[in-house]
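Provide a 3D model corresponding to the input given below.
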Amino acid sequence: MKKLVLTTVTVFAILLMGNAQEIAENAIGLRLGDSDGFGAEISYQRALGDNNRLEVDLGLRSGNDFDGFKIAGLYQWVWQLDGDFNWYAGAGGGIASYEFDNSPPGFDDGETFVFVAGNVGIEYSFDIPLMLSLDFRPELGFGDDIYDNDDLDFDIALGIRYQF
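Coordinates of the predicted model:
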């Protein structure tokens, strides 16, 4: 177990020391996916430096027993893997509001809550101004206990963005 932890830390440190690729100044597109239903988000990324950026997502969520929207903001660090292939990690948070179809009698069928989020993913920039990404975003929500949003949610999504 100690060897596994040491190896993981060493690989991560080597990747952090790698040369960063300059990222696009702006990128806008869609982020599609979710952990417990379907979600579509309008996603905007703004470069803050050669390998740092801000991502803001506004999306709609739909599941078997809920509909809602979510706004998320993330600060990301980007590292080059090979050529136009990058990986990134970040942290942030947001706010969400859901309406539930099967609310208990006597309770409001809606809930608004805040969440904190992490983010890790991979992306590929094509020779044309198009970027594809696949990311994993664990989210920890803080809201009413009625609908159990005080637990960890794993949001996995595919992104397609136009870079400019």
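
going forward, measure contacts and count neighbours with C-alpha atoms only.
Noted.

now the residue most central in space within the chain, what's its secondary structure?
Centroid-nearest residue in the chain: residue 137, 4.4 Å away (criterion: CA atoms, centre = their mean). For residue 137, the assignment made with DSSP: H, G, I helix; E, B strand; the rest coil gives strand.

now it. Nearest residue, chain neighbours left out?
Excluding the flanking residues, the one nearest residue 137 by CA to CA, 6 or more residues apart in numbering is residue 119, at 4.5 Å.

want to put them side by side, so please do this one too:
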Amino acid sequence: MKKLVLVSLALIGFALTTDAQVISDNAIGLRMGDSDGFGAEISYQRALGDNNRLELDLGWRDGRSSNFDFDGFKLAGLYQWVYPLDGGFNWYVGAGGGIGSYSFQTDGMDKTDTFIFAAGDIGIEYDFEIPLLISLDFRPEIGFGDDAYNNNDLDFDIALSIRYQF
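Model (predicted):
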């Protein structure tokens, strides 16, 4: 039992004290996924230190569901911690939130639904030797707002991103 505790503490300490990863100062690109009607987002990352950054994503979409036409936007902001894995691979975890709004027509009436949401984020990325970053992440989101467009649900967003680093 004593060995198990020591090994666990050593692994946790190793994970928290790994060498600082130098991440790009800025990255901009597309985050392509799907959660509750949003498919593509413009994504911007700004380094805040050697191993943490801020990510801002703006998504918009218009279309038709089985019941109504809709259009909307969603702005998300996440604080992320980045940890090196091997070579150009990193993994990251983060938390944040955002705001969104839908306009839709149902039963012959125009309606608008504005909501806020809390989000988590976990993912893996590969930093190429050229200024290109590709990542795959999982972002659970829980919305708070009017129930007209079902924004009080827990959504699971999985997305592939490609960003230019500068």
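
after superposition, what's the TM-score here?
The TM-score (TM-score structural alignment, normalised by the length of structure 1) is 0.84; 156 aligned residues with a CA RMSD of 2.4 Å.

that older thread, what lines up with the residue nearest to the centre of structure 1 in structure 2?
In structure 2, residue 137 of structure 1 lines up with residue 139, judged by TM-score structural alignment.

the residue opposite residue 90 of structure 1 in structure 2 once aligned: which element?
Using TM-score structural alignment, the partner of residue 90 of structure 1 in structure 2 is residue 94. According to DSSP states H and E, residue 94 of structure 2 maps onto strand 89-106.

what segments of structure 2 are helices?
Assigned by DSSP state H, the helices in structure 2 fall at 2-16.

so where do the strands sit in it?
Per DSSP state E, structure 2 carries strands over the ranges 26-35, 38-47, 52-64, 69-86, 89-106, 109-127, 132-145, 154-165.

the residue nearest to residue 137 of structure 1 pairs with which position in structure 2?
Checking TM-score structural alignment: residue 119 of structure 1 goes with residue 121.

residues touching that match, list them.
By CA atoms under 8 Å, 6 or more residues apart in numbering, the contact set of residue 121 of structure 2 is 78, 80, 92-95, 137-140.

CSV for the residues you listed, including distance to residue 125 of structure 2?
Shown next, in CSV, are the contacts of residue 121 of structure 2 (distance: CA to CA, whole Å):
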residue, distance to residue 125 of structure 2
78, 16
80, 13
92, 8
93, 11
94, 14
95, 17
137, 8
138, 12
139, 14
140, 18
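
and the buried ones among these, selectable in PyMOL?
Command for PyMOL, covering only those of the contacts of residue 121 of structure 2 found buried under the criterion 16 or more other CA atoms under 10 Å:
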select buried, resi 78+80+92+93+94+95+137+138+139+140
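
residue 30 of structure 2: which of the contacts of residue 121 of structure 2 is nearest?
Nearest to residue 30 of structure 2 among those, counting by CA to CA, is residue 137 at 12.8 Å.

hmm, residue 126 and that closest one touching each other?
No. Using CA atoms under 8 Å, residue 137 of structure 2 is not in contact with residue 126; the gap is 11.8 Å.

got the buried residues for the strand holding residue 94 of structure 2?
89-104.

next: stretch 117-129 of structure 1.
Result for stretch 117-129 of structure 1 [16+ other CA under 10 Å]: buried residues 117-125.

show me how far it is from its chain's centre.
Here stretch 117-129 of structure 1 is found 11 Å from its chain centre; the criterion is CA atoms, centre = their mean, to the nearest Å.

ok, now stretch 58-77 of structure 1?
9 Å.

and if you look at stretch 157-164 of structure 1?
Counting by CA atoms, centre = their mean, stretch 157-164 of structure 1 is centred 12 Å from the centre of its parent chain.

what does that stretch contact?
24-34, 43, 129-136.

what do you get for stretch 136-148 of structure 2?
By CA under 8 Å, 6+ apart, the list of residues contacting stretch 136-148 of structure 2 from outside reads 113-125, 151-161.
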